[in-house]
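>>> sequence isn't available, so here's the structure alone:
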């Protein structure tokens, strides 16, 4: 296999995971990221089950993830007076191990930086496939040609738009938005890794979650697709203030503190639906291919998908057509685990009756069974031992 050159767009979770495996198998890897550096902080992500752990152990990052894991966060739903209505356990939301997205990205970057070329502060503007490769143009850097291009650039993937078509053709708006503001309670490395409690209050179509004064805030609310700039924090604050005006409990205090937080992120809850994740010499990995916002499987799908597509490419000696076909087949089946989740509808029901039913469900045996189903689904893949297969050649 000749030393194929590959470009990966995105330095979050899927991108560096893919970079790790491709560089290990002898590909010349370039990762491009529009941010100026690896992004710190962010929400917590989790892994669950033997499949996720196996991939992370084969990457040599499992012990580091354990060392940087967060504690367990229970969410207690309360009424306007603060009386408990139901509890969503941290074991459900945090999987077997939970880690801040920024901490995970930093670990993956450290394991790939010496073997891959990273280009920060730039992004792809055009893709033109030729008989021998893909001509890529960039916002700032000169055009370059690569043998293969991978989009690991999130649910709003630019690579997907350029290679497959407009976002509206592949991303389904699930009727809700979410907003995260403030640093995670686990951002301070001195914080003991133990159980903490956050509190959530619902009104029809609205949910506000807070761990207390100056703590990280999470908002979920029902809404049709909104027109706003995702890089305008002030506009995002105004949307939250308008939606939550008049809501009781601790929401007035939260809205006052919201103006003091620099890190505010608002986005829609959406689901990517694609029949295939590859087109010619371009392939999608992670949320760009099978994202489902807050669906609970995104980080696991990202690392498994990266492992699979890199392994299939190596086994096929760089024959991308054969490898991409296998990747499509394997991941279409496995990615179904995130297909039916709708976090917005579950966490912020649009009726008072829906809120009562959600609270009842959280306290019932059905919730335990749903948690077990999710754990089983996370391992529902025939995971090939690519490193062993390639070493045996």
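Yes, it's here. Owing to the predicted nature of the structure, the values given are computational and were not obtained by experimental measurement.
>>> contacts, neighbours, all on C-alpha from now
Fine.
>>> quick one: contacts for the most centrally placed residue in the chain?
For the chain, residue 298 is the residue whose C-alpha lies nearest the centre (CA atoms, centre = their mean; 4.5 Å). Residue 298 sits next to 286-287, 291-292, 338 when contact means CA atoms under 8 Å, 6 or more residues apart in numbering.
>>> recalculate using a threshold of 10 Å.
By CA atoms under 10 Å, 6 or more residues apart in numbering, the residues touching residue 298 are 13-14, 45-47, 286-287, 290-292, 335, 337-338.
>>> do residue 137 as well
Shown in contact with residue 137 (CA under 10 Å, 6+ apart): 123-128, 143-145.
>>> how much space separates the residue nearest to the centre of the chain from residue 172?
16 Å (CA to CA, to the nearest Å).
>>> report the secondary structure element holding the closest residue to residue 143 other than its chain neighbours.
Nearest residue to residue 143, sequence neighbours excluded (CA to CA, 6 or more residues apart in numbering): residue 137, at 4.4 Å. Assigned by DSSP states H and E, residue 137 belongs to strand 134-138.
>>> tell me what the longest strand belonging to the chain is packed against?
Longest strand in the chain by number of residues (criterion: DSSP state E): strand 171-181. With contacts taken as 3 or more CA pairs under 10 Å, 6 or more residues apart in numbering; DSSP states H and E, strand 171-181 sits against strand 206-210, strand 217-222, helix 233-244, helix 251-258, strand 264-272, helix 287-290, helix 343-347.
>>> alongside the first one, take a look at this:
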């Protein structure tokens, strides 16, 4: 009998999982809180073990068509003069840098014909027994599934309902990220422009057509609410007060933007990614990345999960295989943060000096 699987989240992990479950004989349903797919997103990389997965899905041409135009990183001083320049790893041609939500859209389009998608809805309750999971939705009628998979990101609803509150598993790094689209073409369509001061980074990132702005910074934030955009804008404005280069102009754009992503860079650490007939994948299970690895891990993790569920190994095999990929990445978060946002002027000068001799950069 065909197993019915509910996936929470229509992002990178969720759509990839739906695609591969359908091809392994399952009947996937995807529930997504948003009314539709978002239109913007910070650039991420598809690389390493994720590349064979997207190649097998037949979406590599679409990924390359939507890829950013970035080839190098230029580190700039407060006066706009170049401090150092580095080629980007994507310039080697064996990986793809793409806005996250363009990636999610392409994966959704690959999966949509073989899965049921429920937009503008969310799970409100889960009750499982040895044979299945009874699911209550906010809008749709209750249904029963053989398995439920949380692919719903850092602030996972499935994880909260089945495993416990977020505070038990999410560890803040003290770094925050805000991104917003740049409303016009950038001046340097092949260059990522980065300006640092101690503990703060601002970047202008080209894409196809218009670019994006990113603020990455260290801060102590009390009572952070990941859903409160007005609070997010206040936090960024306070963190970058007095910073030079084009920061005042970019802050003004952020203040008036309607499309803003903001969140804490966090590590998700659970002793197990499954509980009975409920499991987690992607950022819900193991949010790890500050340098773009998260989406690649989400893709390969979803493929590993779908393949394992179709074999005798099941959830045990999935977790064993994918933890071996995730754990080394989690251990490098501190070093990645030191590269992006050095805490001190000495650290910043050291990073800039090293950047002048690196063949490939961040």
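Perfect, thanks for sending it. Here the structure is a predicted model, which is why all the values come from computation and not from measurement.
>>> TM-score for these two?
Overlay of the two chains. TM-score (TM-score structural alignment, normalised by the length of the second structure): 0.90; 355 aligned residues with a CA RMSD of 2.4 Å.
>>> one step back: would a markdown table of the helices and strands packed on strand 171-181 of the first structure with distance to residue 322 of the first structure and mean neighbour count be doable?
Listed next are these as a markdown table, based on distance: least, CA to CA, whole Å; neighbours: other CA atoms under 10 Å:
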| stretch | distance to residue 322 of the first structure | mean neighbour count |
| --- | --- | --- |
| strand 206-210 | 46 | 23 |
| strand 217-222 | 42 | 24 |
| helix 233-244 | 44 | 16 |
| helix 251-258 | 50 | 17 |
| strand 264-272 | 24 | 22 |
| helix 287-290 | 19 | 30 |
| helix 343-347 | 36 | 21 |
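>>> minimum distance to residue 104 of the first structure: which of the ones you listed has it?
helix 287-290 (15.8 Å; CA to CA).
>>> ok, the closest residue to residue 337 of the second structure other than its chain neighbours - contacts?
Excluding its sequence neighbours, the residue lying closest to residue 337 of the second structure (CA to CA, 6+ apart) is residue 290, at 7.1 Å. Taking CA under 10 Å, 6+ apart, we find residue 290 of the second structure in contact with 44, 175, 177, 216, 265-266, 329-330, 332-337, 340.
>>> and residue 252 of the first structure, by the same measure?
241, 244-246, 258.
>>> in the second structure, what residue corresponds to it?
In the superposition onto the second structure, residue 252 of the first structure corresponds to residue 248 when matched by TM-score structural alignment.
>>> quick one: the residues in the second structure that the longest helix anywhere in the first structure pairs up with.
When the first structure is parsed with DSSP state H, its longest helix is helix 298-315. Aligned using TM-score structural alignment, helix 298-315 of the first structure spans residues 294-311 in the second structure.
>>> same question for stretch 52-63 of the first structure.
So stretch 52-63 of the first structure sits over residues 50-61 in the second structure, by TM-score structural alignment.
>>> over in the first structure, see which of the contacts of residue 290 of the second structure survive.
Retained in the first structure by both residues aligned by TM-score structural alignment, their matches' CA atoms under 10 Å are the following of those: 44, 177, 265-266, 329, 332-333, 336-337.
>>> and the closest residue in space to residue 269 of the second structure that isn't next to it in sequence, how many residues sit next to it?
Spatial nearest neighbour of residue 269 of the second structure, excluding adjacent residues (CA to CA, 6+ apart): residue 169 at 5.3 Å. Number of residues near residue 169 of the second structure (other CA atoms under 10 Å) recorded here: 20.
>>> residues touching the aligned residue in the first structure for residue 169 of the second structure, list them.
Using TM-score structural alignment, the equivalent of residue 169 of the second structure in the first structure is residue 170. Residues in contact with residue 170 of the first structure (CA under 10 Å, 6+ apart) are 155-156, 160-161, 164, 270-275, 288-290.
>>> turn those into CSV, including distance to residue 358 of the first structure.
Formatted as CSV, the contacts of residue 170 of the first structure follow (distance: CA to CA, whole Å):
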residue, distance to residue 358 of the first structure
155, 27
156, 30
160, 35
161, 36
164, 38
270, 21
271, 22
272, 25
273, 26
274, 30
275, 32
288, 30
289, 30
290, 26
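>>> out of the residues you listed, which one sits closest to residue 215 of the first structure?
Checking those one by one against residue 215 of the first structure (CA to CA), the nearest turns out to be residue 270, at 26.1 Å.
>>> so how far is residue 218 of the first structure from the closest one?
From residue 270 of the first structure to residue 218 of the first structure the distance is 17 Å (CA to CA).
>>> same question for residue 271 of the first structure.
20 Å.
>>> could you do residue 358 of the first structure as well?
18 Å.
>>> hmm, back to that, taking the contacts of residue 252 of the first structure together, which two end up most distant?
The span of the contacts of residue 252 of the first structure, defined through CA to CA, is set by 246 and 258 at 15.4 Å.
>>> what about residue 199 of the first structure, distance to residue 182 of the first structure?
Remark: distance between residue 199 of the first structure and residue 182 of the first structure (CA to CA) = 15 Å.
>>> again, but for residue 300 of the first structure
From residue 300 of the first structure over to residue 182 of the first structure (counting by CA to CA), the distance is 25 Å.
>>> who's more crowded, those two?
residue 300 (24 against 20).
>>> any idea how far residue 73 of the first structure is from the more buried one?
From residue 300 of the first structure over to residue 73 of the first structure (counting by CA to CA), the distance is 19 Å.
>>> ranges for the helices of the second structure?
12-23, 50-57, 60-66, 100-111, 157-162, 229-239, 247-256, 283-286, 293-309, 314-331, 333-340, 345-355.
>>> closest one to residue 93 of the second structure among those?
Comparing those by CA to CA, helix 60-66 comes nearest, at 10.2 Å.
>>> what's the mean deviation for the closest one versus the first structure?
Following superposition, helix 60-66 of the second structure is found to deviate from the first structure by 2.2 Å on average (mean CA distance after the TM-score superposition for the first structure).
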